[in-house]
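[1] My questions are about this predicted structure, shown below with the sequence.
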Amino acid sequence: MNQNFDIIIVGGGAAGFFTAINIVEKNPNLKVAILERGNEVLSKVRISGGGRCNVTHACFEPNELVKFYPRGEKELRGPFHQFCSGDTVEWFSNHGVELKIEDDGRMFPVSNSSQTIIDCFIQATQKLGIAVLTGQSVQSIFKKDNFWKIETPNENYITEKLILATGSNPKIWEMLQTFGHAIVNPVPSLFTFNIKDPRIKELPGVSAQVSVKVKDTKLTSTGPLLITHWGMSGPAILKLSAWGARILFEKNYQFTIFVNWLNEIDTDDAEKILKELKQEHAKKAASKKSPFGLSDRLWESLVLASNISDDTKWADLSKIQLQNLANQLTNSSFQVNGKSTFKEEFVTAGGIDLKEINFKTMESKLHENLYFAGEIVNIDAVTGGFNFQNAWTSGFIVANAI
């Protein structure tokens, strides 16, 4: 027995729901279904942002917003001019959910609970008569005349228009390859660096404003770095992991980074400042008080790593010791040996090749009436609400096109 719908959306996540709701709000007479392989929908929304759901980011200028997407920067410019973070805030407000901006620009529901977003979506689908069908794992997709046929273990579905919002689902990517779509192989995108090094061993929880670069590449990044039990994390590291997703994958996550703990100050300038400090604080122990706004513990660790003993006074520092210290401060080399997942972020770089998608409609350039929304395409972002914004924007554009 076949079930017929005007539109079927595969994937009961953020992009799938947002697309479905926007379609039926614009065309109330369409018969629309969401197929979800799991037993519950919106599970990623539930745990995102530590259970608070980081809905979007307070960057309201499309040309600025695209800079947070290592893959998709060029392609998203047009879409963001159609539906940007400000439109997201307004959309949720119109649906009874107020958002607030935190100090770092991330935006959350005022309720501080992802359940608010889930309830908003579920209530909208119920009100609009959208069928939400769980436990429907897609086994195959056929194109027959002007229709798509979707088979799940217990049901067959026929639809005129098919929207895939399945995120990083390798099985769906494989099916698309049989339709001639090229898939850019998925690799992890947001991760922290595993580093075993005596200089940071005792310093979990210490953070600093730094610049970091990966040896033998053009990868650089600046921002807060956080020392953890496993190594290094924080925005500066996560940005490197996102922009370097492919390069670091090819290096098998074995590489060297250089950290400038003083961020903007280079080695020569650091040495000059240290010489001045030597005059000013002649009688004080060099290791005791950090002069650069670094944490005292981190400062002490870098002093000891420069072959300066704990009780050496500033006045007694040799030229070589000052050079060593300037180098530790501005060009510390660390060996990275593997990666760890960042919290519950599971963002991958990879997906449908962007050249095969019409970004005015999110329709496949190879097959009519086949659309894509969310992370199924080769677009990903740094952490901070940007991956969700891609889901909302692409869903809105599909709905508009239909």
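    Cool, the structure landed. Numbers count the residues shown, from 1 in each chain.
[2] Could you use CA atoms for every contact and neighbour count after this?
    Noted.
[3] Run a quick neighbour tally on L240.
    Other residues near L240 number 25, with proximity taken as other Cα atoms under 10 Å.
[4] let me redo that: N156
    N156 has 18 nearby residues by other Cα under 10 Å.
[5] what sits up against whatever helix or strand it lives in?
    N156 belongs to strand 155-164 when elements are defined using DSSP states H and E. Residues outside strand 155-164 that contact it (Cα atoms under 8 Å, 6 or more residues apart in numbering): 1-11, 16, 146-151, 369-373, 376.
[6] Alongside the first one, take a look at this:
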Amino acid sequence: MPQNIAVIGGGAAGFFAAFSCKTHSPDTRVTIFEKTGKLLSKVKVSGGGRCNVTHACFSNGDLIKFYPRGGKHLKKVFGQFTTSDTVAWFEERGVELKAEADNRMFPITDNSQTIIDCFLKEANKLGIQVVVNANVNSIQPKHPGFDLKIGDKTQHFDKVIVASGGSPKAQGFDWLKVLGHEIIPPVPSLFTFNMPKEPIKNLMGLSVPNATVRVQGTKLQQSGPLLITHWGMSGPAILKTSAWGARVLSDLNYDFKIQVNWLGSMNEEELRTWFINSLQTIGKRKIRNKNPFEIPNRLWDFFLEKVEIDGEGIWAELGKKSLNRLINLLLNDTYEVKGKTTFKEEFVTSGGVALSDVDFNSMESRKCPSLFFAGEVIDVDGVTGGFNFQAAWSTGFVAGKTSE
């Protein structure tokens, strides 16, 4: 008799798990239950509405390095479905992906609706039933299988795949905790830094191509493009710092100081040598007019004002003390962070079902046989750039494959 499988969650991982179920066992009856009225909501907003499907990293050994939590565990999953498989899966269904300069991959349409339409078409083609506004209140083991309480009704399923996503509060996992699972308390993972007292936020919209951000008093350090926003700072350098430091920054109650090297990896010796060699060619130029770095002119003016250097002066007449202040600012600029802002609508948390409670060869629960997990419901999260979706596709594929 065909298996009857429930997938809890109508997001990226849930849909992909359902596809995998039907692909590996076509006779299986698969139903997706989504508690809200919206399907694939994160897919819709990802990448500014373009959907950052995955990342052009085709080595599993390198890929796992982009996951602050769960990377080593995901290696078993990526061995069964990796980035190359993702690209092939979409192309087989008429969705061509492109890699941008930073290796993020998007549909060539630059429209997330392309991915949503593909998924809905695939679900219809495979005969997957999708039910919205269906909140699963509890999972009760009824060997064999489970009884799911959905609203005021109870339905029985042979196997269940939980792909319900993350939760901002630990209570959001209580329905899984009662089944014996350890829950790692969730904290935000991808967020931007608020700087209410820092005047640099008045330069919102400006960015530098490569900065290094360090959190004072910790070992946290990340590099990449940095964006100044109306609340503080964002961009990959900040977002990666927030991801790797999710728990550390939570413990600091999001009250800390950062040091910014606006020149990326350049150190003091290199910068002083650069100035010595360059002053011969730029010496007669006005300091304001000859910005020698890849820094926007308005930001350069801000820096000169901050270290009290007259931009109308010429480089050759810049005093030693002023040069020292400028060098220190360019390499060790300090800002006070007080608070965070969720990165657009792409809410990502660390935390969820403990990694030790999941068999990553199959994504089956070690505490509750025939129950499987996929996506952010487990304590796995990646940095920005398509890595969270890749984890969703891969864990969904394995959960669906092994639930046949």
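    Received, thanks. On a predicted model such as this, the values are computed, not experimentally measured, just so you know.
[7] In strands only, show me the contacts of strand 155-164 of structure 1.
    Within the contacts of strand 155-164 of structure 1, residues falling in strands by DSSP state E are 2-10, 147-151, 370-372.
[8] Quick check on the contacts of strand 155-164 of structure 1: which are buried?
    Those of those that meet the buried threshold are 4-5, 7-11, 16, 148-151, 369-373, 376, by 16 or more other Cα atoms under 10 Å.
[9] Could I get the contacting residues of I257 of structure 1?
    212-215, 333-336.
[10] Is it correct that G385 of structure 2 falls within a strand?
    No - looking at G385 of structure 2 with DSSP: H, G, I helix; E, B strand; the rest coil, it is coil, so not inside a strand.
[11] right, and it touches H55 too?
    Yes - between G385 of structure 2 and H55 there is a contact at 6.3 Å, judged by Cα atoms under 8 Å.
[12] shared neighbours of those two, anything?
    Common neighbours of G385 of structure 2 and H55 (Cα under 8 Å, 6+ apart) are 103-104.
[13] between those two, which one's more packed in?
    For G385 of structure 2 and H55, the more surrounded residue by other Cα under 10 Å is H55, and the numbers stand at 26 against 22.
[14] What does the more buried one correspond to in structure 1?
    When structure 1 is aligned by TM-score structural alignment, H55 of structure 2 is paired with H57.
[15] Wait, that match touches D103, no?
    No - counting by Cα under 8 Å, H57 of structure 1 does not reach D103; the two are 10.9 Å apart.
[16] Check the gap between the closest residue to Q209 of structure 1 other than its chain neighbours and M232 of structure 1 for me.
    The shortest distance from Q209 of structure 1 to any non-neighbouring residue, by Cα to Cα, 6 or more residues apart in numbering, is to P224 (4.4 Å). According to Cα to Cα, to the nearest Å, P224 of structure 1 stands 11 Å off from M232 of structure 1.
[17] go on, Q136 of structure 1?
    From Q136 of structure 1 to M232 of structure 1 the distance is 40 Å (Cα to Cα).
[18] Does G234 of structure 1 touch S221 like I think?
    No - judged on Cα under 8 Å, G234 of structure 1 makes no contact with S221 at a distance of 11.3 Å.
[19] Out of the contacts of I257 of structure 1, give me the one that has the most neighbours.
    Of the contacts of I257 of structure 1, with other Cα under 10 Å as the count, V212 tops at 24 neighbours.
[20] does E75 of structure 1 count as helix, strand or coil?
    E75 of structure 1 ends up coil, using three-state DSSP.
[21] which residues touch whatever residue of structure 2 lines up with it?
    Using TM-score structural alignment as the criterion, E75 of structure 1 maps onto H73 of structure 2. Counting by Cα under 8 Å, 6+ apart, H73 of structure 2 touches 355, 360.
[22] What are the boundaries of the helices in the stretch 101-250 of structure 1?
    114-128, 170-178, 235-243, 245-250 (DSSP state H, counting those that start in this stretch).
[23] So E336 of structure 2 belongs to a strand, correct?
    Yes - assessed by three-state DSSP, E336 of structure 2 belongs to a strand.
[24] these two touch, right, it and F256?
    Yes - contact criterion Cα under 8 Å: E336 of structure 2 and F256 qualify, at 6.1 Å.
[25] Could you check how many residues crowd around M363 of structure 2?
    For M363 of structure 2, the neighbour count with other Cα under 10 Å is 27.
[26] what about D311 of structure 1, how many residues close to it?
    By other Cα under 10 Å, 11 other residues sit near D311 of structure 1.
[27] so W261 of structure 1 touches V210, yeah?
    Yes - between W261 of structure 1 and V210 a contact is recorded at 4.9 Å, counting by Cα under 8 Å.
[28] out of the two, which sits in the more crowded spot?
    Remark: of W261 of structure 1 and V210, W261 carries more neighbours, 25 against 21, as counted by other Cα under 10 Å.
[29] Please report how far that one lies from N400 of structure 1.
    Applying Cα to Cα, the value for W261 of structure 1 to N400 of structure 1 is 48 Å.
[30] Compare Q136 and M232 of structure 1 and say which one has the larger neighbour count.
    Higher neighbour count among Q136 of structure 1 and M232: M232, with 25 against 20, using other Cα under 10 Å.
[31] how about that one, what does it touch?
    Taking Cα under 8 Å, 6+ apart as the test, what M232 of structure 1 contacts is 192-195, 225-226.
[32] Give me the subset of those lying in strands.
    Per DSSP E, these map to strands at 192-194, 225-226.
[33] What lines up with E174 of structure 1 in structure 2?
    E174 of structure 1 maps onto D174 in structure 2, by TM-score structural alignment.
[34] Could you list the buried residues of the helix or strand where G49 of structure 1 lies?
    Using DSSP H and E, G49 of structure 1 falls within helix 43-51. For helix 43-51 of structure 1, burial by neighbour count (16+ other Cα under 10 Å) applies to 44-49.
[35] Including distance to R199 of structure 1, could the helices of the stretch 101-250 of structure 1 go into CSV?
    As requested, the helices of the stretch 101-250 of structure 1 are exported to CSV (distance: least, Cα to Cα, whole Å):
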stretch, distance to R199 of structure 1
helix 114-128, 39
helix 170-178, 41
helix 235-243, 18
helix 245-250, 23
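[36] Determine which stretch of those is the most buried.
    helix 235-243 (a mean of 24; mean count of other Cα atoms under 10 Å).
[37] so it aligns onto which residues of structure 2?
    On the basis of TM-score structural alignment, helix 235-243 of structure 1 is assigned to residues 236-244 in structure 2.
[38] gap between the two ends of stretch 2-22 of structure 1?
    End residues of stretch 2-22 of structure 1 are separated by 26 Å (Cα to Cα).
[39] ugh, wrong one, stretch 177-187 of structure 1
    18 Å.
[40] Sweet, I'm off.
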